[in-house]
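[1] I would like to see how this sequence folds:
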Amino acid sequence: MSLKLRLTDDMKAAMKSGDKQTLGVVRLMLSAIKQREVDERTELDDAAVLAALEKMVKQRRDSVSQYEAADREDLAQIERDEIVVIERYLPEKLGEADILAAIAAAKAQTGATGPADIGKLMGVLKPHLAGKADMGDVSRLVKQSLS
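    This is a model prediction of the structure:
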């Protein structure tokens, strides 16, 4: 089952069960996906849907830090609750050891040896790790391994 269909089914289930929080967040996710489809004039596949959901999680994490800085714990908690619902649809994150193994394999594949090869290495890693790992962490580990 595609991720969009799963979201639609979960929205219907949340409507029937009266789970307003989950319903609201699932509607936000479907809205973001639909908006991206309209903007790009294309049907999103699961990888693109995952990218949209990752973006939503990142936006909410930024909001949490801003709300905490403004001493608005009530609003920060709402954002954290939304993150929990969104993360149900994301694949489990890879550990640092798995990321380092992927970096080593990509280095062997591309022959990357120094900092000048960061872009080439990230180009190989991104399709394999998108949605499975925080790309900021991947970038940091790539820079460490190439320096």
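[2] rest of the way, CA atoms for contacts and neighbours
    Noted.
[3] helices or strands next to the helix or strand harbouring L5 in the packing?
    Using DSSP states H and E, L5 falls within helix 3-17. If you count contacts as 3 or more C-alpha pairs under 8 Å, 6 or more residues apart in numbering; DSSP states H and E, helix 3-17 packs onto helix 20-40, helix 46-69.
[4] and the residue nearest the centre of the chain, what does it touch?
    Closest to where the C-alpha atoms of the chain average out (C-alpha atoms, centre = their mean) is E54, at 2.1 Å. For E54, the contacting residues are 90, 131, by C-alpha atoms under 8 Å, 6 or more residues apart in numbering.
[5] next, the second sequence, to be compared with the first:
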Amino acid sequence: MSPLQQHIADTIITSMKAREIERVKVMRNVQAVIKQIEVDRRIELDDADVLDVLQKQLKQRQESLAIFTENDRDDLAAKEQFEINIINEFMPKQMDDSEIAALVNTEIAAQGATSMRDMGAVMGSLKKKTAGRADPALISKLVKEALQG
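    Got it, this is the predicted structure:
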């Protein structure tokens, strides 16, 4: 079990003792997704893989939050925001836009990338370097801009 998975399990136990039922539900849901991936792939996830899972869970909830907010479903939007806040507790500190842009430019220069054909290699390397600390959509957008411009 990776250290991040252990931290999630410990948080569930602590939350159960504190009788934080809604928090336990969210964390058990996340833990179930992680376990399901491990069973399906027959591997044990490391921290980077767990961060990917958490990032996907966040993205799903953020999309739902936007839909619920747009449709004036404040009750469901509040639930999604609550879940986002809990999952964010396990995410590393996010990089700001200038840090991401600098990292993108450095990686493009280091790889000698000049066209969109190089985007996959640049994105693969940046995904490992940012490991949950930056939004992949933002990284992709910055890489595209840099390689096209």
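[6] quick one on the thing from earlier: turn the helices and strands packed on helix 3-17 of the first structure into JSON lines, including distance to D98 of the first structure.
    Output for these, formatted as JSON lines (distance: least, C-alpha to C-alpha, whole Å):
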{"stretch": "helix 20-40", "distance to D98 of the first structure": "29"}
{"stretch": "helix 46-69", "distance to D98 of the first structure": "19"}
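[7] quick one: which of those helices is nearest V142 of the first structure?
    Nearest to V142 of the first structure among these is helix 46-69 (20.4 Å), distances taken as C-alpha to C-alpha.
[8] give me the buried positions along the helix or strand following that closest one.
    Remark: after helix 46-69 of the first structure, the chain's next helix or strand is helix 73-87, criterion DSSP H and E. For helix 73-87 of the first structure, a neighbour-count test (16 or more other C-alpha atoms under 10 Å) marks 76, 79-80, 82-83, 85-86 as buried.
[9] and if you look at stretch 34-53 of the first structure?
    By 16+ other C-alpha under 10 Å, the buried positions in stretch 34-53 of the first structure come out as 34, 36, 44, 48-50, 52-53.
[10] quick one: residues in contact with it.
    Residues from elsewhere that reach stretch 34-53 of the first structure (C-alpha under 8 Å, 6+ apart): 2-4, 29, 32-33, 86, 90, 130-131.
[11] give the aligned range of that stretch in the second structure.
    Per the alignment by TM-score structural alignment, stretch 34-53 of the first structure matches residues 35-54 in the second structure.
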